[in-house]
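Novice: the following comprises the amino acid sequence and a computationally predicted model.
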Amino acid sequence: MTVPGTTSVSENAQDPKNAATPGSGTWPQRLQLWSGLILFAFCLSHFINHALGIVSFDVMNKASFWHYWVWRSVLGESVLSIAALTHVGLALWRTSKRRTLKMSRWEFVQLTLGLYIPWLLIPHITTTMGLANAFDFSPTYSQMLTILWPNHGLGQSILLLIVWIHSMLGLHFWLRLYPFYSRVMPAIAVFAVALPVASIWGWIEAARRLALTQDIAVKITEEQQLWAREAIVQIRSVALGLIAVSLLAILIRYLFSLRARNLSIDFPGGLSIKAQPGATLLEISRMNDIPIASVCGGRARCSTCRIKVLEGATALGQPSDAEASVLARIGANEDVRLACQVRPQKNISVQPLVPVKAKGTSGENLQDAYYWGVEQEVAVMFVDLRNFTGITESQLAYDVVHLLNEYLDQASSAIRAEGGYVDKFIGDGIMAIFGMDTGPQTGACQALRAARRIEAVMQSLDSEKGPQFHDPIRLGIGLHLGPAILGRIGSAGSARGLTALGDVVNTASRLETANKDHGSFLVVSKAVVDAAEAGITGAETAEIKLRGKEIPLQIFAMKSLDGLRLPGDAPTDA
């Protein structure tokens, strides 16, 4: 049951003003949502009934009266049948309208499960509803458990899991649009795992007990079994044909598009692609590996795929009701449109406005993703030369510049040697980024290893500084891990224009300054230590309050890195 969904791309996706109200959208979207919710209500009732088998078969069987009272009534069965046909029909219709099968992972899983579930359910539905309506067969728990156990136990359990996973994915990516969801998500996650486990346990336990204690005769004749087998083959043939037609429609559109790509779309960074009129800008971008965010999967239920039209806005026509509603909700300017709704007919130039997660990108064109920003979890390091004014006071300019250059050269070399990226030099300070290409765990390890190298640099500089510098050379490092927006600022097209923005940068700078309070060399957040799976001894632990944050940040202040242990380090002598 495909409930309209989302995927987390940036904090902007969870802004309440960017989320559509429940039940809003176009009429196909509303039908898809409400039919999916009806099917989910049936599954929820059915699975809870299964779980009661843990107590006993009798409890399970008695509770089924209420389940069947609702869903096997004329009204209940009619609503359920219409919801199922509507949901599957709309899924096939939406699939056939696609111009590409390139999509996010969650969309692919939802689409695949959504097409596969009807195939798996056809035998079960034919045996229950089909035989019940055609031959007055009563699909009670005693009959169905006897049919399923033990030969069909594994298949039935897998079917239950697939249906539940499909439901939970849909609900999660739909509700994620709303602020209240983050508060209740832990409880929902526990429920989402516990119910299918209890349901499978319950029906298997009840079936096992029933087989051991009672000799149940299955009330299905050979004639009825033959009818059911023929019906399953026929219905599956129809289902397979509809799926094939939907996929064939995508292939035909794609083949035609190869012959008629006369539309030019320009993106930032000098990137230009050719396309065929008719597809949405989001579809065109995916076909050409251009990273455009899409939280709701192209349903005009969020604003994360919004783009600024730099040229050609007048040729795009007026926004649809669904698009206009979203744009009005966020107070967008006239030159801002939704990529999932815009269908270019003439050449246009656009700029995506929402950062895209780097880990979800691939392909040649994505090398230019930094032109409009990439959201990624990284480790940020700040290094500063302590008491620089005092050290250089009354010194010759040549000596001061020579010392500063030696420090910056050697410290930046230490950073690069461990895979870090030197973002910028700020006077006598250095800002560096780790994990852009390797991920947060490796980046955290790289940053801590770079800190070791910088400690050696500090000791070397102090021993070689010369008698003219009376004060010792002392460095301070601040290190924090978190999501940052990586983008090219000021110098598009140049690697030197790449920088990091966000709270993680401000926090790392704050930690570097905290060295003064603790008389330490390194102040590192617990997030970095945990990600690197590092061990620390001899460090001062503390909590600092950050502006705008309710929860204090746990830190470790270290005067020396002798007590730092990282994965892969050689064991020390006891």
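Specialist: Great, that's in hand.

Novice: only C-alpha atoms for contact and neighbour calcs from this point on.
Specialist: OK.

Novice: report all helices and strands that the helix ranked longest in the chain contacts.
Specialist: Scanning the chain for the helix with the most residues, using DSSP state H, yields helix 222-259. Applying 3 or more CA pairs under 8 Å, 6 or more residues apart in numbering; DSSP states H and E, one finds that helix 222-259 contacts helix 74-96, helix 105-125, helix 131-135.

Novice: what helices and strands are in contact with the second one?
Specialist: Meaning helix 105-125. Contacts defined by 3+ CA pairs under 8 Å, 6+ apart place helix 105-125 against helix 74-96, helix 153-175, helix 222-259.

Novice: now swap in the last one and tell me
Specialist: In terms of contacts (3+ CA pairs under 8 Å, 6+ apart), helix 131-135 is packed against helix 222-259.

Novice: comparison target, given below:
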Amino acid sequence: MTASGSPSLPVKTVPSPRQIRSTPSWGNWRQRLRLWSGLILFVFCLSHFSNHALGVISVDAMEKASIWHYKVWRNPFGESLLLVAAMTHVLLALWRTARRRTLKMPRWEFIQLVFGFYIPWSLIPHVGTTMGLANNFGFAPTYHQMLTILWPEHGVTQSLLLLVVWSHSMIGLHFWLRLYPLYYRLRFVALAFAVAMPVLALWGFIEGARRLELAKDVKVKVSEAQFDWLTTFVIEGRAVVFGLIACSLLVILFRYLIGLSARRLTITYPGSLAVRAKPGATLLEISRINDVPIASVCGGRARCSTCRVKVFEGEETLAPPEAAEKAVLMRISADKGVRLACQIRPLQNLGVQPLVPVKVTSETSENLKDAYYWGVEQEVVVMFVDLRNFTRITESQLAYDVVHLLNSYLDQASGAIRSEGGFVDKFIGDGIMAIFGMDNNPGQGARQALRAAKRIEAVMQSLETEKGPQFSDPIRLGIGLHLGPAILGRIGVAGASGGLTALGDVVNTASRLETENKTHGSFLVVSKAVIDAAEAEILEAENAEINVRGKEIPLQIFAVNSLDTVKIPEG
């Protein structure tokens, strides 16, 4: 049996999702600058909040630790570094906000944006006290002084500020680090740290402040004139912050109003879905405005590649990729016509197909809820099963007997595939094509495929036992298994729920491996990629290499006579 009759689309070999996650891009220079400035601010907050936590022991412990904190951050270099980092981070955030064409965004991104606006507004009184009064009037912002000033009148707002600052930084760190495998392995440790630190910091802050309030032996060393200066500083500082935030939002509004009279272009998605849009916005923003789901793990920063799309119409009208986008596309060995939705800004009509599945909400239309409606790029295991010598077996047999044998074989074999979590793609005469790993990772898919092959071996033995005396030739099946990237999509049934199939080299290669059973006289021919992904152990098999059309490197395969010689891990 061959793969003729099954659609195929050549797909360039790309790194696995695990490999892609291990080498994320750093984005453009503005994103790198924003990241590094944010990391500097995070280190300061971590040091400051750790100092707060010592209030659980005593205020004196807080004071002793603050000596080291101030040695790092209150010298000319540390103070300048902190101020430059804060200004850089805030201004770049406002610049990025002003460039938006819509405020539609994922929930986590919106929360981080709102928290980012809240922090400078609420932080100004604290900065004015600890740095303004210190630099202008020689005030020493010790814990005894600051806790007495803040508690109890400003205790709630200060606690809220601490939680908002920490949450803002944790959201940013999570969506930066989640592209790295090490972070994924340590995610529970990271979660424990993310929860424990603000709890300890608040506990220390409140405990220390309450102790000083009960003692009532601290005299605040700030005069009325100095408090008046601080009030003026806060009003003027908040006016500047409010003005900058308002300007960034007004730019978005101004663009929207100008766009009402601007010419329109059409973006076409799979299934003949077309939306009208104004030039200037990124494809990701256009999709969000029109509730078309496109994945974006990094939030549109050209780091993760999950928003990649295949441009099938109007590619020549797009500007060439900039450095950040080009680096990501090179890293994933993207084919011609693949671009990042967060980076391209259509000026003419465009036709695109998203390549990565996306989570959807209950408000999403039925077609958009189905990731395969769009086409999904994913590593899967493809299986081909064939009934050997079917023509010879059925020669001179009654039609009823032939159909009964064929249906019994197809029913039992497809049942074995489904029982192990596989998806039966299609029946091709006396053959079956199936897909494994669609709902999990390649390793699990490979193990499921090997276990399904073992079940099909039992089906073959059962058919041999049950066949009638009119069938003189033995029942023999052959299976081919291969792992690789494929495009999974619903072909030829726009809007319908059926028609799901796999396209790509992995399909043709799996079909080729199935035919290799004739050469080796085996039951199963499986590629080394499947065995490695499944972490299986083969005790007895013929090891060989075959040349695959279009591939320079020979493919290593194992020809197996019985699945009893293959040890398949659980899971």
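Specialist: That came in fine, so what should we check first? Predicted model, so just to flag it, every value in this text is computed and none were measured.

Novice: on that earlier part again, would you list the helices and strands packed on helix 105-125 of the first structure in a markdown table and tack on mean neighbour count and distance to residue 518 of the first structure?
Specialist: Below are those laid out as a markdown table (neighbours: other CA atoms under 10 Å; distance: least, CA to CA, whole Å):
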| stretch | mean neighbour count | distance to residue 518 of the first structure |
| --- | --- | --- |
| helix 74-96 | 17 | 60 |
| helix 153-175 | 19 | 44 |
| helix 222-259 | 15 | 63 |
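
Novice: assumed residue 337 of the first structure was part of a strand.
Specialist: Yes. The assignment for residue 337 of the first structure is a strand, going by DSSP: H, G, I helix; E, B strand; the rest coil.

Novice: and it, what pairs with it in the second structure?
Specialist: When the second structure is aligned by TM-score structural alignment, residue 337 of the first structure is paired with residue 339.

Novice: what's the counterpart of residue 236 of the first structure in the second structure?
Specialist: By TM-score structural alignment, residue 236 of the first structure lines up with residue 238.

Novice: just give the nearest non-adjacent residue to that match, would you?
Specialist: In space, not counting the residues next to it along the chain, residue 238 of the second structure is nearest to residue 121; the distance is 5.8 Å by CA to CA, 6 or more residues apart in numbering.

Novice: dump the residue contacts of that neighbour.
Specialist: 238, 241, 242 (CA atoms under 8 Å, 6 or more residues apart in numbering).

Novice: adding distance to residue 510 of the first structure, write the helices and strands packed on helix 105-125 of the first structure out as JSON lines.
Specialist: Shown next, in JSON lines, are those (distance: least, CA to CA, whole Å):
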{"stretch": "helix 74-96", "distance to residue 510 of the first structure": "50"}
{"stretch": "helix 153-175", "distance to residue 510 of the first structure": "35"}
{"stretch": "helix 222-259", "distance to residue 510 of the first structure": "52"}
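
Novice: still on that earlier bit, looks like the match of residue 236 of the first structure contacts residue 125 (just checking).
Specialist: No. Look at residue 238 of the second structure against residue 125 with CA atoms under 8 Å: they stay out of range, at 9.2 Å.

Novice: what sits in contact with each of these two?
Specialist: Contacts common to residue 238 of the second structure and residue 125, judged by CA under 8 Å, 6+ apart, are absent.

Novice: could you point out the helix or strand that follows the longest strand along the first structure?
Specialist: In the first structure, with assignment by DSSP state E, the single longest strand is strand 475-488. Where DSSP states H and E defines the elements, the next helix or strand beyond strand 475-488 of the first structure is strand 498-501.

Novice: can you name every helix or strand that the helix or strand following that following strand contacts?
Specialist: The element immediately downstream of strand 498-501 of the first structure (helix or strand, assigned by DSSP H and E) is helix 503-518. Contact here means 3+ CA pairs under 8 Å, 6+ apart; on that basis helix 503-518 of the first structure packs against strand 374-385, strand 475-488, strand 522-525.

Novice: helix, strand or coil for the spatially most central residue of the second structure?
Specialist: Nearest to the mean C-alpha position of the second structure, counting by CA atoms, centre = their mean, stands residue 297 at 4.2 Å. Put simply, residue 297 of the second structure is coil when judged by three-state DSSP.
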